[in-house]
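Trainee: Let's see this in three dimensions:
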Amino acid sequence: MAFDQNENDLADVATMFAAMRAEGEAPAETEAEAVKGDALDMPFDDGSFDRIIASEIFEHVPHDTAAMAELHRVLKPGGIAAVTVPSWLPERICWALSEEYHTNEGGHIRIYTRAELEAKLKATGFEIGPHHHAHALHAPYWWIKCAVGTGNDDHPLAKAYHRLLVWDILKAPRTTRVAERLLNPLIGKSVVVYLRKPDRESGRRRAGNDG
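Mentor: Next up, the predicted model:
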């Protein structure tokens, strides 16, 4: 299931789901749905999902801790979530290069350190697991976009780098895969934090052991 507030993005996802099914890229027994809604008031029952990916969301939401609480609510006890936000250093450079990048409607309204993100998620009730950084090759693209204008898709440098990224995604050559793996800890565009919602039975056992 894909969940978002942007109808255009959801339409693209629905088209992608249909294409995957037509090409036989999804198991026949699986189902996929695109749902529009508000991250602060999700239209799902408590404990609806055992796995959730919240990708690049909380940096857009003024009341991020309320959105985290909703994420916690709809995840089953014992369920796993992966949360991604822009990494501190690449994002700080983007903000320094372009005011438009972070002041446009629906744009990024905060820059997280990993410690801040994990502290907020822990305060919500999640158990914090491992983390890693990703998409290092995407960071220079956004620095270029911020330098030449975020809406200037026709700039030669931005177009050339975009072609490189598309080629890399489609071909996944060993050279760029190794380069990105080495660069991710330094300039990975996103940080990924893995979470677990405590199991009720585990919580009772711990409480009994403490007593």
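Trainee: only C-alpha atoms for contact and neighbour calcs from this point on.
Mentor: Noted.
Trainee: what residue lies at the spatial centre of the protein?
Mentor: Nearest to the mean C-alpha position of the chain, counting by Cα atoms, centre = their mean, stands Ser55 at 1.6 Å.
Trainee: I figured that residue hits Thr84, correct?
Mentor: Yes. Between Ser55 and Thr84 there is a contact under Cα atoms under 8 Å: 4.8 Å.
Trainee: all helices of the protein, in order?
Mentor: Along the chain, counting by DSSP state H, helices occupy 7-22, 64-74, 88-97, 100-103, 114-124, 138-148, 156-171, 174-187, 200-210.
Trainee: Compute the inter-axis angle for the strand of greatest length in the chain and helix 138-148.
Mentor: The longest strand of the chain (DSSP state E) is strand 75-86. Angle of strand 75-86 versus helix 138-148, following axes from the mean of the first three to the mean of the last three Cα atoms, to 10 degrees, is 50 degrees.
Trainee: For the comparison step, fold the sequence that follows:
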Amino acid sequence: MTKLPFKELFRVLKPNGKIAITIPAFLPEKICWMLSDEYYAPKEVGGHVRIYRKNDIRRKMKLKGLQPFDYHRAHALHSPYWWLKCAVGPKNESNRLVRLYLRFLTWDIVKQPRITKYLEKVLQPVLGKSAIVYGQKKEFL
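Mentor: So this is what the prediction gives:
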């Protein structure tokens, strides 16, 4: 994220307003990038352009006047799916393992069994594909 988006986020956020910023989590995304250069921009239209570590994004927020106050990760069970996709080619929908894992993820989303909720909770600090940083616009007098 360049300076401009943070400047704009600060501009449009009301005083003391809160914001949630979602970004790709560094480790799971870095693994995808190592497995396939077709996964990220510019080769993949709409793909991620850059990834950040937790402290990098928090520092950028602070520099633009947004005070980070919470952070968590989500979608840990999705990381292996994307690693498989990157290993066989991001656009390869016919791979058997990719199809089976997608079926598993769909089942998990629809049925929400306790075991996968537990696995998600345990794994998300390390494998969570998405990082969410919460911030607040602090007004300085």
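Trainee: Quick TM-score on the pair, please.
Mentor: The TM-score (TM-score structural alignment, normalised by the length of structure 2) is 0.93; 139 aligned residues with a Cα RMSD of 1.1 Å.
Trainee: ok, back up a step: what's the average distance of the longest strand of structure 1 to structure 2?
Mentor: Here the mean offset of strand 75-86 of structure 1 against structure 2 after fitting is 0.8 Å, by mean Cα distance after the TM-score superposition for structure 1.
Trainee: which part of structure 2 lines up with that strand?
Mentor: Mapped onto structure 2 using TM-score structural alignment, strand 75-86 of structure 1 spans residues 13-24.
Trainee: now the matching stretch: how far from the chain's centre is it?
Mentor: 15 Å (Cα atoms, centre = their mean, to the nearest Å).
Trainee: again, but for stretch 128-142 of structure 1
Mentor: Worked out by Cα atoms, centre = their mean, stretch 128-142 of structure 1 lies 10 Å from the chain centre.
Trainee: Enumerate the positions of it that are buried.
Mentor: For stretch 128-142 of structure 1, burial by neighbour count (16 or more other Cα atoms under 10 Å) applies to Ile128, His133, Ala134, His135, Ala136, Leu137, His138, Ala139, Pro140, Tyr141, Trp142.
Trainee: and Pro130 of structure 1, what is it in contact with?
Mentor: Val193, Tyr194, Leu195 (Cα atoms under 8 Å, 6 or more residues apart in numbering).
Trainee: Quick check, the second one in contact with Phe126.
Mentor: No. Under the criterion of Cα under 8 Å, Tyr194 of structure 1 is not in contact with Phe126, lying 9.6 Å apart.
Trainee: So between the two, which is more surrounded?
Mentor: Phe126 (22 against 18; other Cα atoms under 10 Å).
Trainee: Pull up the aligned stretch in structure 1 for stretch 125-132 of structure 2.
Mentor: Against structure 1, stretch 125-132 of structure 2 falls on residues 185-192 (TM-score structural alignment).
Trainee: quick one: contacts of the matching stretch?
Mentor: Taking Cα under 8 Å, 6+ apart as the rule, stretch 185-192 of structure 1 contacts 82-87, 89-91, 114, 131-139.
Trainee: mind redoing it with 7 Å?
Mentor: The contact list for stretch 185-192 of structure 1 (Cα atoms under 7 Å, 6 or more residues apart in numbering) reads 82-87, 89-90, 131-136, 138-139.
Trainee: mind listing what's buried in it?
Mentor: Neighbour count says stretch 185-192 of structure 1 has Pro185, Ile187, Gly188, Lys189, Ser190, Val191, Val192 buried, by 16+ other Cα under 10 Å.
Trainee: how much space is there between the residue lying closest to the fifth one once chain neighbours are set aside and Leu165 of structure 1?
Mentor: Counting by Cα to Cα, 6 or more residues apart in numbering, the nearest residue to Ser190 of structure 1 once its immediate chain neighbours are dropped is Pro86, at 4.4 Å. Counting by Cα to Cα, to the nearest Å, the gap between Pro86 of structure 1 and Leu165 of structure 1 amounts to 18 Å.
Trainee: Do I have it right that Ala82 of structure 1 meets Leu195?
Mentor: Yes. In this structure, Ala82 of structure 1 is within contact of Leu195 by Cα atoms under 7 Å, at 6.1 Å.
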